[in-house]
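*Asks:* Here you go, sequence then predicted model.
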Amino acid sequence: MPELIRPVDRVRESYVAAMAEFQAEGRGAADDQTMVGAEIRVYGSTWHSPEGFARYVRDLRAEAEEDTPRPAGFVPATTLWWVEGAEYLGRLAIRHRLTPKLREVGGHIGYDVRPSARRRGHATAMLRAALPIAAGLGIDRALVTCDVDNVGSRKVIEACGGEFEDQRGVKLRFWVATSPVSAA
């Protein structure tokens, strides 16, 4: 059964294969502003070696720490991988707080499912599993956004209790309670 885990070295082969799937979709180009796109550009050339992948995993884990140096406008973020055994299925990042930009387009939680694992309920299961983790980080209601034309992602957010707030540009914005107490 799939589970959310902190990034680990043991899924390297499956992770590299998943990133190749994303690249085949055009992810990683200079105009790709997604988490996956940025990581392909920054780390993609080193993932194939165990040492390079281990460095990437350490960097991802460090992003959750408050005192880790980061570019201006970036906040601590906990990255979790959705895996089944050694198979990487997807990823999710929980941003610990919102900046003005994240309030507009990024939200607290972003997720991706590898292309070959889509349409099997993984995104809904990941988001649902992440909500108590977000609550543990002090996030009572998580802002989750999706592109206007991403019907699948909208359905995921709504299935997890997302309440539509508004549309800003090409983004739809939803608030999702992170625990039953915050839903009251």
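*Replies:* Sure, I can see it. The shown structure was predicted, so the numbers you read here are calculated from the model rather than taken from an experiment.
*Asks:* can we go C-alpha only for contacts and neighbour counts from here?
*Replies:* OK.
*Asks:* what's in contact with stretch 126-136?
*Replies:* The contact list for stretch 126-136, computed with C-alpha atoms under 8 Å, 6 or more residues apart in numbering, reads 3-4, 82, 92, 94, 96, 111, 140-142, 156-157, 160, 177-179.
*Asks:* Tell me the one of the residues you listed nearest P69?
*Replies:* Ranked by distance to P69 (C-alpha to C-alpha), the contacts of stretch 126-136 are led by H96 at 15.0 Å.
*Asks:* Against S14, how distant is the closest one?
*Replies:* 28 Å (C-alpha to C-alpha, to the nearest Å).
*Asks:* another one to put next to it:
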Amino acid sequence: MAVFLTRPTMELETEYLSFYQEWKASGEAMIPWVIAKDPSDFPVMLQSLLDSEKGENLPEGWVPDSTYWLVNEDKKVLGVVNIRHRLTERLLNEGGHIGYGIRPSERRKGYATKLLELSLEKTKEIGITRVLVVCDATNTGSAKTIMNNGGVADRDYIEEDGNVIRRFWMES
């Protein structure tokens, strides 16, 4: 599987916009949250991602995070990962270090497992050795992806609306 992670870049604007439009058209929740950022002013969006990685211009209570795009040899954007550099209490319960998503037309092809594997290499580079990854209890595909990468189940977290968040720890 010839895929790799790359930092968001102007050179991939057309491919990223295709990814974004496909996801929007699906009507699904934008996961990870960072893909919900409006890309209509692409340079501004890229700068906000760079600022977030540096910990600059963050909303109150937010932590620095790094975003990478999963691309193939044709430079098609297949997925996105967002890595939080540290955990707040909220992230410890329901967000984790890593949030990721694969574009709807590219699911069930093994890309999520590869994306998470490559993401663990990035967490190690950042200095995070014990990594928390979470998913909704109803998302069996994501739970399998996490376990395929060595995720060890921890206690679940129940949100105020009753949604159950499965929590997994992994080593990077």
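*Replies:* Arrived safely. Every value quoted in this text rests on a predicted model; they were computed, and no experiment measured them.
*Asks:* List buried members of the contacts of stretch 126-136 of the first structure by neighbour count.
*Replies:* Neighbour-count burial (16 or more other C-alpha atoms under 10 Å) applied to the contacts of stretch 126-136 of the first structure gives 3-4, 82, 92, 94, 96, 111, 140-142, 156-157, 160, 177-179.
*Asks:* so the residue nearest the centre of the first structure is in which element?
*Replies:* In the first structure, the residue lying closest to the centroid (C-alpha atoms, centre = their mean) is L92, at 2.6 Å. Per DSSP states H and E, L92 of the first structure falls inside strand 87-95.
*Asks:* what's the mean distance for the next helix or strand after that strand versus the second structure?
*Replies:* Downstream of strand 87-95 of the first structure, the first helix or strand assigned by DSSP H and E is helix 100-101. Compared with the second structure after fitting, helix 100-101 of the first structure has a mean deviation of 0.6 Å; criterion: mean C-alpha distance after the TM-score superposition for the first structure.
*Asks:* what span of the second structure lines up against helix 100-101 of the first structure?
*Replies:* Under TM-score structural alignment, the match for helix 100-101 of the first structure in the second structure covers residues 89-90.
*Asks:* centre of the chain versus the matching stretch, how much separation?
*Replies:* Taking C-alpha atoms, centre = their mean, to the nearest Å, the mean C-alpha location of stretch 89-90 of the second structure is offset from the chain mean by 18 Å.
*Asks:* now stretch 125-136 of the first structure
*Replies:* On C-alpha atoms, centre = their mean, the centre of stretch 125-136 of the first structure falls 11 Å from that of its chain.
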